[in-house]
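> using only what follows, build the 3D model:
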Amino acid sequence: MHDDADELADLIGALYDSELPAMRPLDPRNPERARGAMKLARKYEVESVRARIIRRMEADWPQDVLEWLRLIGDIKRRTELRTMLCRTGTSSDPEPDAFVPEPASAVRFAREFDVPSILPAAFYTLALADIQQDWDETRVSRPFAAAQWRLLDQEDTMRLFRGKSKLRAAASAMVKVPFPGESYCTDCKDSRLPRVFSEKWSTYLTSGGFEGGVALADAPDIIGILLSCLELLEGRGSQFAGMCETHRILYRKFVSAKLHHEWESLSEKFQLR
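Okay, the predicted model is just below:
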């Protein structure tokens, strides 16, 4: 069978130009743009092009929780900037779509070309999306609120539903884990601060009630909840600014360990291994 002319042109272009295929950071069309070159790079074992495409896909779907948090922060800043420019009349497009990678197409790309490294982040993103919101039909104000659901096959759809259930269960189980440190501490500016923080921790985990968050039942963003706990502890002007250094370090380590553990367990939760 002859190769598709456009796909062959994509591969040849990528061989001679390291900037090709034309994939922009966080662009939801990256899987589509890379598909032709990737298909033939795999067929003809052109590892340099294949590796380049995988690196760019991995940049949009990080494997490390710190890189994921950095990416989320970048998307939020870009979204806020786009909205601000629209309000001032310097931009005609208020939507953040161009800055938000689309998860279902990433899953399909990973399945088609054997790129499992991007699956945990892509599935986690799908878990945060509203099943009623289709990427192609709905304009949404919250990043990662929609997806191209039609691209998921039956097996991956079931993995998604089971994974969401496990994320909720993980949040519920975390509430029952004994919180470190003492309930009251005379070294803190207010001796009740450790107890108040542990109560906030329980509230965040049971309701997803951090500022700007979505109900845990709708979007089990356990990574976002844990990050909010850290921000609550470390933020300027926080009610916990008077907490003693001993408890602050103890809580920071406790929450950070949970953050890393939950990210590293995504493959297991979504049955990706």
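
> alpha carbons only for contacts and neighbour counts from here, please
Will do.

> hmm, Arg50 is touching Arg42, no?
Yes: with contact defined as Cα atoms under 8 Å, Arg50 counts as touching Arg42 (6.8 Å).

> which one's more surrounded, these two?
Taking neighbours as other Cα atoms under 10 Å, Arg50 and Arg42 compare with Arg50 leading, 20 against 13.

> need the contact list for that one.
Contact analysis of Arg50 by Cα atoms under 8 Å, 6 or more residues apart in numbering lists Met38, Ala41, Arg42.

> any idea how far Asp221 is from Leu66?
15 Å (Cα to Cα, to the nearest Å).

> so the two - more neighbours on which side?
The neighbour comparison of Asp221 against Leu66 (other Cα under 10 Å) goes to Asp221, with 24 against 13.

> quick one, what contacts that one?
By Cα under 8 Å, 6+ apart, the residues touching Asp221 are Ala127, Leu128, Leu167, Gly208.

> ok, the first one - how many residues close by?
Put plainly, it is Ala127. Neighbour tally, Ala127, other Cα under 10 Å: 25.

> surely it touches Ala219?
Yes: judged on Cα under 8 Å, Ala127 makes contact with Ala219 at a distance of 6.4 Å.

> run the chain-centre distance for stretch 18-34.
Taking Cα atoms, centre = their mean, to the nearest Å, the mean C-alpha location of stretch 18-34 is offset from the chain mean by 19 Å.

> so Ile223 touches Trp263, yeah?
Yes: Ile223 sits in contact with Trp263 when judged by Cα under 8 Å, with a separation of 7.3 Å.

> and which of the contacts of Arg50 is nearest Gln133?
Top of the list for closeness to Gln133, among the contacts of Arg50 and by Cα to Cα, is Met38 at 29.3 Å.

> the structure of the following sequence is requested for comparison with the preceding one:
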Amino acid sequence: MDGLAIVADVPRIERHPDLYFDNGDVVLRAPISSEGRILKYQLFCVRKVVLSAHSDVFCNLFADASENVGPAYDGKPLINMVDEATEVSHLLLYLYDPSRYLLRASHPDTPLELIGAAKLADKYVMPRVRAAMVRRVAMDWPTTVDQWDVRQAEIRALEELITRADYPRYIVVAQRTPEPVAAINFAHAHGCPEILPAAFYRLATINVGKEWSLLDQFPHPSVTLFARWPLCANEDLLRCMRGEQALADYHAAVYERIRSAEPLAERCRAPYGVGGGYWNGRPSALSQCAHFLQTLCEARWGQVPTDDPLKALADLLDYRSTMDDFLPVGAFSAGLCDECEAELALWVTQERMALWGRLSDHFKLK
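Got it, this is the predicted structure:
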């Protein structure tokens, strides 16, 4: 198998701090490289049975090695691997302690750490291990608008918690939230396109100046989200830019639709603004509901595109708690009539589901 060989020399080396076990019966040696140059080698002392249980490749290798006298280290067979030590370490960590990855929900480093490990799992024919890694990364990213709302609620709850004056801990939201660029790279490498709409939508909400390396320079606690922008491929940057433009165009279109009273009930019960009487057809621009909706549109939706139209749509329904902030004193204090309020709720729900379904088109993912 390409990438594995018995070695005859032992260059400058270091033992892995967590993966050099006293009861191991084979030593793996893998290079630590920088810009294509090998700096040193890292050693892993593990049990053959752990690797053999998951991979016929390793099982056959160890069987062949046991029949030949080869180099040894620390009294154990020494196997050379051309794979990067970082990738080898995460593969072995997953095999020895999968809870390290499975039990840390929404961690920004999970796809970054497992992208190389999943590659090795594929190379050394560990299909179940690779599939489990793909599922682990995918589970952090919603595939429906309802799942997205749940994740957003978790983020908002964390933001509220860490900004409380009496909260004693320093927490950065970005360190408790999946990071989109690493997830996008993982999805491209390992075939889980179902997470791409949510990952690109998240990326489009993050300012390009919020680069991951700057995270620790911000005061704590921080509710700002960051992204690993330097790791984003050029074609994905272009997808993000196209998606942002598509969302801006969508925002402008929805502004006109709301202003035209599209979300209101056909049998609106609100009276005309002049002359009394009730509207028995499409709501008139003179009706109180239409006037209120236009005021709500200017205050909550506006003409300036938002980076999160899913949230902006949902905010249209939460107007009663903040009516005093955007309405003149005593003006339209009743809000919408019952029929129009129900129609607006249905319209927003359908609009958000439709927008979610179009994210793949907006970001040119198909």
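
> can you list contacts of stretch 193-211 of structure 1?
So stretch 193-211 of structure 1 is contacted by 171-172, 174-175, 179, 181-185, 214-216, 220-222, 225, 228-229, 240, 242-243, 247 (Cα under 8 Å, 6+ apart).

> and with 7 Å instead?
171-172, 175, 179, 182-184, 214-216, 225, 228-229, 240, 243 (Cα atoms under 7 Å, 6 or more residues apart in numbering).

> and what of stretch 235-244 of structure 2?
Phe200, Ala204, His362, Phe363, Lys364.

> and with 10 Å instead?
For stretch 235-244 of structure 2, the surrounding residues in contact (Cα atoms under 10 Å, 6 or more residues apart in numbering) are 181, 184-185, 200-205, 229, 232-234, 245-250, 305-308, 359-365.

> in PyMOL, select just the buried ones from these.
Only the buried entries of those go into this PyMOL selection, using 16 or more other Cα atoms under 10 Å:
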select buried, resi 181+184+185+200+201+202+203+204+205+229+232+245+247+248+305+306+307+308+359+360+362+363
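
> of the contacts of stretch 235-244 of structure 2, which belong to helices?
Counting by DSSP state H, the contacts of stretch 235-244 of structure 2 place 181, 184-185, 200-204, 234, 245-250, 359-362 in helices.

> same check for the contacts of Asp221 of structure 1, but in structure 2.
Checked against structure 2 using both residues aligned by TM-score structural alignment, their matches' Cα atoms under 8 Å, the contacts of Asp221 of structure 1 keep these contacts: Leu128.

> want to try a markdown table for the contacts of Asp221 of structure 1, with distance to Phe197 of structure 1 as columns?
Formatted as a markdown table, the contacts of Asp221 of structure 1 follow (distance: Cα to Cα, whole Å):
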| residue | distance to Phe197 of structure 1 |
| --- | --- |
| Ala127 | 28 |
| Leu128 | 26 |
| Leu167 | 22 |
| Gly208 | 15 |
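
> in the contacts of Asp221 of structure 1, find the pair that's most separated.
The widest separation within these (Cα to Cα) is 14.1 Å, between Ala127 and Gly208.

> what span of structure 1 is stretch 175-186 of structure 2 aligned with?
Aligned by TM-score structural alignment, stretch 175-186 of structure 2 falls on residues 98-109 of structure 1.

> which residues of the stretch 151-300 of structure 2 fall in helices?
For the stretch 151-300 of structure 2, helices defined by DSSP state H, counting those that start in this stretch occupy the ranges 180-190, 196-204, 234-259, 288-296.

> now tabulate these in a markdown table and tack on distance to Val223 of structure 2.
Listed next are these as a markdown table, based on distance: least, Cα to Cα, whole Å:
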| stretch | distance to Val223 of structure 2 |
| --- | --- |
| helix 180-190 | 16 |
| helix 196-204 | 15 |
| helix 234-259 | 22 |
| helix 288-296 | 27 |
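
> relative to Ser66 of structure 2, which of the ones you listed is closest?
Comparison of the helices of the stretch 151-300 of structure 2 against Ser66 of structure 2 by Cα to Cα identifies helix 180-190 as nearest, at 34.0 Å.

> just checking, what packs against that closest one?
Packed against helix 180-190 of structure 2 by the contact rule (3 or more Cα pairs under 10 Å, 6 or more residues apart in numbering; DSSP states H and E) you find helix 110-123, helix 127-138, helix 196-204, helix 234-259.

> one more time with 6 Å
helix 110-123 (3 or more Cα pairs under 6 Å, 6 or more residues apart in numbering; DSSP states H and E).

> now do the SS call for the closest residue to Ala85 of structure 2 other than its chain neighbours.
Closest residue to Ala85 of structure 2 apart from its sequence neighbours, by Cα to Cα, 6 or more residues apart in numbering: Ala30 at 4.8 Å. Counting by DSSP: H, G, I helix; E, B strand; the rest coil, the backbone at Ala30 of structure 2 sits in strand.
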